[in-house]
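Enquirer: Provide a 3D model corresponding to the input given below.
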Amino acid sequence: MRTAKITRKTNETNILVCIDIDGTGENQIDTGIGFLDHMLNLMAFHGKFNLKVICEGDLHVDDHHSVEDIGIALGQAFNEALGDKKGIQRYSSIYIPMDESLSLVNVDISGRPYLIFNVDFKSEKLGEMNTQSFKEFFKAFTYHSGITLHINLLYGENDHHKIESIFKGFSRALKEATIIISKDLPSSKGVI
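Expert: A predicted model of the protein is given here:
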């Protein structure tokens, strides 16, 4: 089974993340940040990942530490759950519409962390979450999972629709890239 459990405790956050890549979308999400809970719920549902994310963070300061540390722990869990990565499809490109918004999310499970995040928001916050924190989440996830991730918002008006399109695309791209299609390591170098 491709599962992992990560705990992360700092002076700013206390986090538990459990993931089953081959799940059904069951989830238990409680980050203290309602909008992030909504996005992680979408990630679990549309990626069919069983996901548990519990975070106690210093939200009296702001959401930055919690969002970044959740990205770190979730990235670590994803990488650990993938194991040796033998047989995975490795690549995926997904377009997802959400009403007037359209995003393109590209994933390469490469072992080389890199993030492109071409997204602009009109609002400072969505719910109680700072819109700048979304890039921090994806940056932390990318670095700690060892994936290359390109997120391009092609167009959109409503910030809620924009980020929802992105999270749905992110989850679908991760799912597609982790599908087992052979017994071989998907790298001409022989290592990821």
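
Enquirer: From now on I want contacts and neighbour counts done on CA atoms only, so please keep to that.
Expert: Noted.

Enquirer: And the strands in this structure, which stretches?
Expert: 3-9, 13-20, 27-30, 50-57, 91-98, 101-108, 114-118, 125-126, 129-130, 148-155 (DSSP state E).

Enquirer: okay, those in TSV with mean neighbour count and distance to Ser182 next?
Expert: Below are the strands of the chain laid out as TSV (neighbours: other C-alpha atoms under 10 Å; distance: least, C-alpha to C-alpha, whole Å):
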stretch	mean neighbour count	distance to Ser182
strand 3-9	17	20
strand 13-20	21	20
strand 27-30	19	29
strand 50-57	21	23
strand 91-98	19	14
strand 101-108	22	17
strand 114-118	16	26
strand 125-126	15	41
strand 129-130	17	41
strand 148-155	20	21
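
Enquirer: Any idea which of the ones you listed gets closest to Asn41?
Expert: Asn41 lies closest to strand 27-30 among these, at 6.7 Å (C-alpha to C-alpha).

Enquirer: Please provide the structure for the following sequence as well, for comparison with the first:
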Amino acid sequence: MRTGRIERKTAETDILVEVNLDGTGTYDVSTGIGFLDHMVEQFAKHSLIDVMLKVNGDLHVDQHHTTEDSALALGRALSQALGDKGGIARYGSAHSPMDETLARVALDLSGRPYFVWKAAFTQAKLGEWDTELIEHWFHSIAQTAGITLHCEVLYGQNNHHICEALYKGFARAMRIAVEIDPRKGGAVPSTKGQLGG
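Expert: This is a model prediction of the structure:
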């Protein structure tokens, strides 16, 4: 079983996250931010990665620490579950339509974090979640999971659709990238013999 479990406790947040890369997309998510919960649930459902994420954060201050730290912890759990990445497809990409919106997400589980963001929102909040934190969530998960991650909205108008298309695209790209390719015989997918660093 390719699983990861991270406990992260600071003065700002107390987080427990568990993932199973070979799951069925089950989820149990509670961050205290309703729209963020909805997006992480979408990630689990469409990636088929089981996710349990529990966050007790300093929401009386603002949503920044909870958003950032939840992504950092989830990224670490994904990295832990991937191990040396032997046998994985490594690359994944997806075009994700949602009504009038089309998003494109491409990624490489390279172990070398890099992040490109070409998306924008025209309102300050989705539900109670600050939209400026959406980019930061993706950047944070790319950092700790070691993902080269490119997120782009090709077109769209509805802010809810834009956000959800990005999360579903990320999920579908991750589903492809983490899959074990039986033809690789467990080999690390790199001519260097290792990924990262």
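
Enquirer: Next, the TM-score between them, please.
Expert: Superposed pair, TM-score by TM-score structural alignment, normalised by the length of structure 1: 0.99. Supporting alignment: 192 aligned residues with a C-alpha RMSD of 0.6 Å.

Enquirer: if we can go back for a sec, closest one to Lys183 of structure 1 among the strands of structure 1?
Expert: Of all the strands of structure 1, strand 91-98 comes closest under C-alpha to C-alpha, at 15.9 Å.

Enquirer: average distance between that closest one and structure 2?
Expert: Strand 91-98 of structure 1: mean distance to aligned residues in structure 2 after superposition is 0.6 Å, counting by mean C-alpha distance after the TM-score superposition for structure 1.

Enquirer: hang on, the earlier thing: of the strands of structure 1, which is nearest Arg172 of structure 1?
Expert: The closest of those to Arg172 of structure 1 is strand 91-98. By C-alpha to C-alpha, the value is 7.0 Å.

Enquirer: which residues touch that closest one?
Expert: Residues from elsewhere that reach strand 91-98 of structure 1 (C-alpha atoms under 8 Å, 6 or more residues apart in numbering): 102-109, 161-162, 164-166, 168-170, 172-174, 176-177.

Enquirer: between that strand and strand 148-155, how big is the angle?
Expert: Relative orientation of strand 91-98 of structure 1 and strand 148-155, computed by axes from the mean of the first three to the mean of the last three C-alpha atoms, to 10 degrees: 30 degrees.

Enquirer: any idea how far the closest residue to Leu82 of structure 1 other than its chain neighbours lies from Arg112 of structure 1?
Expert: Sequence neighbours aside, Arg2 is the residue nearest to Leu82 of structure 1 in space, at 5.9 Å (criterion: C-alpha to C-alpha, 6 or more residues apart in numbering). Distance of Arg2 of structure 1 to Arg112 of structure 1, given as C-alpha to C-alpha, to the nearest Å: 21 Å.

Enquirer: Quick check: Tyr155 of structure 2 touching Lys118?
Expert: No: using C-alpha atoms under 8 Å, Tyr155 of structure 2 is not in contact with Lys118; the gap is 10.6 Å.
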